[in-house]
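Trainee: The following comprises the amino acid sequence and a computationally predicted model.
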Amino acid sequence: MHDSTGVEENFVPVDLLATPNYLSSKKHSININRNRILVILILIPLIVTVLGLITGLLVPRRKLHEISSSECFEAACPESWIGFQRKCFYFSDDIKNWTFSQRFCDSYGADLVQIETLLELNFLLRYKGPYDHWIGLSRDLGQPWKWVNGTEWPNCFPIRGGGECAYLNDKGASSARHYTERKWICSKPDIYAQMKRQTLSDLQSHRKRQKT
């Protein structure tokens, strides 16, 4: 049985349909909804495009900033060490004998300094100040000077005195007994030189494996 009191959801009274203003208003409302949909359809791709451009600009810049920051602030030498010509140098404040000095350097993965060029020697003489500093040269009685790694010293600068361990003073290099106490200088390759050496070592090992 049909409910006379019920009203269909989309029912519009006939008298309203006969009213021009109603039809115009209804049409206007439909046009507004269509315009809104068109605007939304236009804006969505535009917003996506703009966000894509912004992301594309910011991400490379951030990556570049991260790379440059890590490269700029990554220390080639440990704190309190001085970098010069792909080496790190430590100038001690304490005063100890030659043997203790070498042990101290070894505990930091270094050695008492091995001087390879006159430019390096001049740097050390300039930077050490007025104090004597042990270096990595020693000798047995009647034997030639050797660096701590066992290689013979090439006599590239004079060493004064009759001691068995060498040190730097204001005049250059001299020698004294190992038990006398002085400051000391440690040295080791900086991080980039170590990476280069490791790469070369890995390459050589790879070539040897290929030959076998």
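Mentor: Right, received. Where do you want to start?
Trainee: Going by C-alpha atoms from here, please, whenever you check contacts or count neighbours.
Mentor: Fine.
Trainee: do you know how far the spatially most central residue of the chain is from residue 30?
Mentor: Nearest residue to the geometric centre of the chain (C-alpha atoms, centre = their mean): residue 74, 3.1 Å. Going from residue 74 to residue 30 by C-alpha to C-alpha, to the nearest Å gives 65 Å.
Trainee: repeat for residue 50
Mentor: From residue 50 over to residue 30 the distance is 30 Å, taken as C-alpha to C-alpha.
Trainee: Ok, residue 73 next?
Mentor: Distance, residue 73 to residue 30, using C-alpha to C-alpha: 63 Å.
Trainee: more neighbours, those two?
Mentor: residue 30 (12 against 9; other C-alpha atoms under 10 Å).
Trainee: Does that one lie in a helix or a strand, and which?
Mentor: According to DSSP states H and E, residue 30 maps onto helix 20-73.
Trainee: Does anything pack onto the helix or strand following that helix? Which helices or strands?
Mentor: Counting by DSSP H and E, the next helix or strand C-terminal to helix 20-73 is strand 82-84. Under the contact criterion of 3 or more C-alpha pairs under 8 Å, 6 or more residues apart in numbering; DSSP states H and E, strand 82-84 touches strand 87-91.
Trainee: The following helix or strand past the strand it packs on vs strand 87-91, what angle?
Mentor: With elements assigned by DSSP H and E, the helix or strand that comes after strand 87-91 is helix 98-107. Angle, helix 98-107 to strand 87-91, by axes from the mean of the first three to the mean of the last three C-alpha atoms, to 10 degrees: 140 degrees.
Trainee: Next one for the comparison:
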Amino acid sequence: MVASMDSVGKQPEVYIPLDPVNPENGLGNQDLDECSGRSEQNECTDALDSQMLESSPLANGAGQEGMQQDNKVPNNMEGTNRYRKKFSKKKIVIAIIVLLLVLSLPFLCLFAAPKKPLQATSTPNLLLNASCPQGWISDEERYCYFFSDTESTWDLSLKNCSSSGGSLPMMDTSQEMDFINKNKDATEYWIGLRREKIGQPWKWTNGTEFNKRFVIKGDSPCATLNDGVQSSTDCDQPRNWICRKPLHGV
């Protein structure tokens, strides 16, 4: 607001500027006339200033909105801090779970590893098959074998084997021969080979004729096995015996 007075002493003219934000809110000629008629010029100008402040949008809505926006800043910061705290907690939980999984891997591998088969205590390096009776050993292919620790004649040995569901071994393959020689001790054992008399063919206990796969030393009618050598012995002589029966009932 600007007041001017001429040199003659006339009553000063008061110029009221328009509202810089909303020019339409400026005072009109009517307001100027009213102010010029008052006796107290200062009171008039003060009233006009108050009216301009009340009509200004900065004093009303714009100012309030600015204050509200200022108040929103701390709320946004609090939300950001709260999100960071939740995110940090999730990261800690995930790290703990991963650590527990890593620590439990050796135990899982230990339980998942295949167990070693049980070995027969009486015969080292042999598997004690669950399908073979106690004291018998398996070749893991076809048969269970029993090596006696007592002696008997050839006929009684065959009878003992038959009562157990087996027979004296026929050793019809080289693999079976190797298996028996590997697992027997130095004792002489009866095997399932016999002939009626000297000059007659050797036959297995099932009646099949011996194919002369190996040499049988001696002139006696019953065959034995000792240290990998097949020999003939009198059938009434006491010897240990070997029994063989099918594995899994084959």
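Mentor: Great, that's in hand. All of these numbers come straight from a predicted model, not from anything done at the bench.
Trainee: Can you calculate the TM-score here?
Mentor: The TM-score (TM-score structural alignment, normalised by the length of the first structure) is 0.55; 121 aligned residues with a C-alpha RMSD of 1.6 Å.
Trainee: one step back: and the gap between the residue nearest to the centre of the first structure and residue 68 of the first structure?
Mentor: To residue 68 of the first structure, residue 74 of the first structure is 10 Å away according to C-alpha to C-alpha.
Trainee: ok, which stretches of the second structure are helices?
Mentor: 29-36, 41-55, 61-112, 154-163, 174-183 (DSSP state H).
Trainee: export those to CSV and tack on distance to residue 14 of the second structure and mean neighbour count?
Mentor: Shown next, in CSV, are the helices of the second structure (distance: least, C-alpha to C-alpha, whole Å; neighbours: other C-alpha atoms under 10 Å):
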stretch, distance to residue 14 of the second structure, mean neighbour count
helix 29-36, 7, 13
helix 41-55, 8, 14
helix 61-112, 29, 11
helix 154-163, 142, 18
helix 174-183, 132, 14
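Trainee: Residue 193 of the second structure: which of these is closest?
Mentor: Smallest distance to residue 193 of the second structure across those (C-alpha to C-alpha): 9.8 Å, for helix 154-163.
Trainee: Give me the range in the first structure that that closest one lines up against.
Mentor: Using TM-score structural alignment, helix 154-163 of the second structure corresponds to residues 98-107 of the first structure.
Trainee: same thing with stretch 108-123 of the second structure?
Mentor: Aligned using TM-score structural alignment, stretch 108-123 of the second structure spans no residues in the first structure.
Trainee: do stretch 48-62 of the second structure as well
Mentor: Per TM-score structural alignment, stretch 48-62 of the second structure has no counterpart in the first structure.
Trainee: That stretch: end-to-end distance?
Mentor: End-to-end span of stretch 48-62 of the second structure (C-alpha to C-alpha): 21 Å.
Trainee: before we move on, what about stretch 151-158 of the first structure?
Mentor: End residues of stretch 151-158 of the first structure are separated by 17 Å (C-alpha to C-alpha).
Trainee: for stretch 145-157 of the first structure, same thing?
Mentor: End to end - C-alpha to C-alpha - stretch 145-157 of the first structure spans 12 Å.
Trainee: now the equivalent of residue 118 of the first structure over in the second structure: how far from residue 99 of the second structure?
Mentor: Under the alignment (TM-score structural alignment), residue 118 of the first structure maps onto residue 174 of the second structure. Distance from residue 174 of the second structure to residue 99 of the second structure, counting by C-alpha to C-alpha: 56 Å.
Trainee: ok, now residue 36 of the second structure?
Mentor: From residue 36 of the second structure over to residue 99 of the second structure (counting by C-alpha to C-alpha), the distance is 88 Å.
Trainee: Could you measure from the counterpart of residue 208 of the second structure in the first structure over to residue 139 of the first structure?
Mentor: For residue 208 of the second structure, the aligned position in the first structure is occupied by residue 151, per TM-score structural alignment. Going from residue 151 of the first structure to residue 139 of the first structure by C-alpha to C-alpha gives 11 Å.
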